[in-house]
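Asks: Take a look and give me a structure for this.
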Amino acid sequence: MKLAARVGRIAPSPTLAMTATAKAMAAQGLDVIDFSSGEPDFDTPEPVKAAAEAAIRAGFTKYTPSSGIDELRQAVIDKLRVEQGLRYEKSQILISCGAKHSLYNLAEALLEAGDELIIPTPYWVSYADQALLNDATPVLLPTHEAQGYAIDPEELQRRITPRTKAIIVNSPCNPTGAMYDRPTLEAIATLALRHRLLLISDEIYEKVVYGGATHVGIATLGPDVAAQTVIINGVSKAYAMTGWRIGYAAGPKELLTAMANIQSQSTSNPCSISQKAAVAALRLGALFTDAMVREFDRRRTAMVDRLNRIPGVTCRMPDGAFYAFPNIRGVLGRRGPDGPIETPHQLAQYLLQHAHVAVVPGEPFGSRDHVRLSYATGMETIQRGLDRIAAAFEKLTI
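Replies: Next comes the predicted model:
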């Protein structure tokens, strides 16, 4: 069978693949410590589960409008108004099957052959592949660990061409945990306005920030910026609802209408029950999320401190999200039982096979010097897993 050429441009999500491998090994009875999964280990809040149960009991189990129920779209509007001072109409809101689905709808509606999408690196693994699936070209904008992964406006300017269609802004960032400050966002917005580029603001980790930091959404910089921004968000990370699959987009009416039309021909509506649960989540307030983030903060400090005590490893303290992104350049080049370990991918395979620890290699994120570890798991698991990693590295020979 001859498949479409676009299939050959991409690979399966490496984070999901590593998580699946770790679970398969655990199902075989192996004691695998999984640092690969990008989801909170907390349970969904009880009021959210109660709202879902009430929806089931009330028979709210049929099709809904493909763009989402009015109640949820209004809850998103209210959230953006109260928290960011932004004002949208319901025609500017699209509810989808997770933030990833929102991003894919956007890529389908916006990108075509010859277009370019600027993506700061390191980057979340699906940005580039979604561009490739829609015949566009990902243009990578390197950021550097030594500068806190800040975007250099001059480097950004050099990558803008007449074919540039949009710029990704992911703050806090997966995988680095870095956040962009207001001056950086203002510089990005200035260039976007000058060149009439769309800003894609992925804010899925906006609630998971530390040390008194405040998330700044780029659309809040002014009405002219908001008019050229699509906000992508969802309930997965802030409310421990990854499996409920509810994300949303907010932005220019013409673009959101096109995205809604695409969704109507692909998935139709998101799950009716999950939509009712998402309403409850957005109305819940900060009580649940704040407690979860406090625990993440405790784990963040423990993981990064321990990583920095492992010879050959350095790790920047993340400002947000729930990932450590240690630099393992000092370990690469050593020899393991299967031969030299030259790449993050080879190192991740070594840790999985010989230490039974799952981490995600840096290559799919755009780095050949890092691996990603999630600290959205228990403290005891973190301690055991890092002890295994330290012991596994000690066994490598120069």
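
Asks: Please make it C-alpha for all contacts and neighbour counts, starting now.
Replies: Fine.

Asks: residues of stretch 57-76 that come out buried?
Replies: Buried residues in stretch 57-76, counted by 16 or more other Cα atoms under 10 Å: 64, 66-69, 72-76.

Asks: so where does residue 213 fall, helix or strand?
Replies: Using DSSP states H and E, residue 213 maps to neither a helix nor a strand.

Asks: The helix or strand where residue 80 lies: how far from the chain's middle?
Replies: When elements are defined using DSSP H and E, residue 80 is found to belong to helix 70-84. On the basis of Cα atoms, centre = their mean, to the nearest Å, helix 70-84 sits 21 Å off its chain's mean C-alpha point.

Asks: Please give the structure of this sequence too, so both can be compared:
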Amino acid sequence: MDRPLLNRRLAGFGTTIFAEMSALAVRTGSINLGQGFPDTDGPEAVREAAVRALREGRGNQYPPGPGVPELRTAVAEHHKRWYGLGVDPDTEVLVTAGATEAIAAALLALVEAGDEVIALEPYYDSYAACIAMAGGTRVPVTLRPDGDVFGLDLDELRAAVTDRTRLILLNTPHNPTGTVLTPAELTAIAELAVERDLLVVTDEVYEHLVFEGGHLPIASLPGMGERTLTIGSAGKTFSFTGWKVGWVTGTPDMVTAVRSAKQFLTYVSSGPFQYAVAEALALPDEYYTSLRDDLRAKRDLLASGLTAAGFEVFRPQGTYFITTDIRPLGHKDGLEFCRSLPERCGVVAVPNVVFYDHAEAGSPFVRFAFCKKTDVLDEAVSRLKRL
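Replies: As a prediction, the model looks like this:
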């Protein structure tokens, strides 16, 4: 009984920052621009598709382990429609309980004790926990401010690869910085992966939230089809984050490996919602354009308000998050700043430092979410003027 109850691999992770900040928002009655969920539901037709599936008894019992055929087919058609990628819905698509389970299952399946996993820092917090649970060693490569965006140092990435490197864990569009890796950067990463015979797990849940230009899947680049596992999700694209419907695509061998881990996590989930997401993926181009344009306008609204309040603002190229630097306001500790912000002006944000191994690199940065109603953002901007 002298041994701690919590597995040593998870020691130090504790409660996620999102839970802490959301609880703080409730306790203080603040506007929650911390956790990244919309405050409105997605398309009514998609919601009704879920209701219809419930009433018709589709998905109320265990769906097939790989996911319902309709959704796997819709994911394959989505990849063909947007990127010209051929995906076999029977062998190269696996439905998961959101992207978070996809990340966990992928790392548990592909990483063994002693393997090194390169992750772009700052990183979504589940990356660190899942690498630890798999017994791997996290090797961060830091994105750093470069003008009004965060940039990747390709030389630093190359130097991070060792004989123990198993895979590169990518995220583009990138949460929390909003950076979208360029075709040149993705090409360089692909060439490195081929040269060093590395796997790539790429989290592309914000693929339809790119405000300038478009999204380029690294799986489409030469030599990458056979070594890339791509993660997607319905939550960010259709604003039904509570449904937890995600997927992975890759070679049959890679998908089979991930399924071997996934079947012992949730096994299956979200039965009726899978049918609804299958219909959602077939929505016309106008839906995707409208979603992007609406969020771009909200990005600009909040970015202007944050600039006026005294923050240095890094205007995101994608996602629905804005990273800011608090040093112009006379602060340098993002965690302390975020814990005091609700009392100061009734707004909640998230400190980026919790997404870093190199705390000194992330300390002055704070993230705000703009996937909220316009009037909520207007009120948040008004409150932030108190700073």
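
Asks: which residues touch the helix holding residue 80 of the first structure?
Replies: 86-90, 93-95, 217, 220, 275-276, 278-279, 282-283 (Cα atoms under 8 Å, 6 or more residues apart in numbering).

Asks: can you tell me the distance between the two ends of stretch 47-64 of the second structure?
Replies: 22 Å (Cα to Cα, to the nearest Å).

Asks: got the contact list for residue 317 of the first structure?
Replies: Contacts of residue 317 of the first structure (Cα under 8 Å, 6+ apart): 300-301, 304, 324.

Asks: residues in contact with the residue most central in space within the first structure?
Replies: In the first structure, the C-alpha nearest the mean C-alpha coordinate belongs to residue 174, at 4.9 Å (Cα atoms, centre = their mean). Residues near residue 174 of the first structure by Cα under 8 Å, 6+ apart: 123-124, 321, 323.

Asks: Quick one: buried ones out of the contacts of residue 317 of the first structure?
Replies: By 16+ other Cα under 10 Å, the contacts of residue 317 of the first structure give 300, 304, 324 as buried.

Asks: What does the second one correspond to in the second structure?
Replies: Which is residue 304 of the first structure. In the second structure, the residue matched to residue 304 of the first structure (TM-score structural alignment) is residue 303.

Asks: now the last one
Replies: Taking TM-score structural alignment for the superposition, residue 324 of the first structure sits opposite residue 322 in the second structure.

Asks: That match should be in a strand, yeah?
Replies: Yes: Residue 322 of the second structure: assigned to a strand according to DSSP: H, G, I helix; E, B strand; the rest coil.

Asks: My understanding was that it contacts residue 178; is that so?
Replies: Yes: using Cα atoms under 8 Å, residue 322 of the second structure makes contact with residue 178 at a distance of 6.7 Å.

Asks: Quickly list what's touching both of the two.
Replies: Common contacts of residue 322 of the second structure and residue 178, defined by Cα under 8 Å, 6+ apart, comprise 315-316.

Asks: coming back round to it: take the contacts of residue 317 of the first structure and keep only those in strands.
Replies: Judged by DSSP state E, the subset of the contacts of residue 317 of the first structure located in strands is residue 324.

Asks: Distance-wise, check the corresponding residue of the second structure for residue 58 of the first structure relative to residue 283 of the second structure.
Replies: Aligned counterpart of residue 58 of the first structure in the second structure: residue 56 (TM-score structural alignment). Remark: distance between residue 56 of the second structure and residue 283 of the second structure (Cα to Cα) = 22 Å.

Asks: what does residue 142 of the second structure give?
Replies: 37 Å.

Asks: higher neighbour count, these two?
Replies: Shown here are residue 142 of the second structure and residue 283; by other Cα atoms under 10 Å, residue 142 has more neighbours (22 against 14).

Asks: returning to that earlier point: from the contacts of helix 70-84 of the first structure, keep the buried residues only.
Replies: Applying 16+ other Cα under 10 Å to those flags 86, 88, 90, 93-95, 217, 275-276, 278-279, 282-283 as buried.

Asks: which of the residues you listed lies closest to residue 110 of the first structure?
Replies: residue 94 (15.1 Å; Cα to Cα).

Asks: For the closest one, list the residues it contacts.
Replies: Going by Cα under 8 Å, 6+ apart, the list of residues near residue 94 of the first structure reads 67-68, 73, 102, 248-250, 256, 259-260.

Asks: okay, those residues in TSV with secondary structure and distance to residue 42 of the first structure next?
Replies: Shown next, in TSV, are the contacts of residue 94 of the first structure (DSSP: H, G, I helix; E, B strand; the rest coil; distance: Cα to Cα, whole Å):
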residue	secondary structure	distance to residue 42 of the first structure
67	coil	29
68	coil	26
73	helix	26
102	helix	24
248	strand	22
249	strand	25
250	strand	27
256	helix	32
259	helix	32
260	helix	32
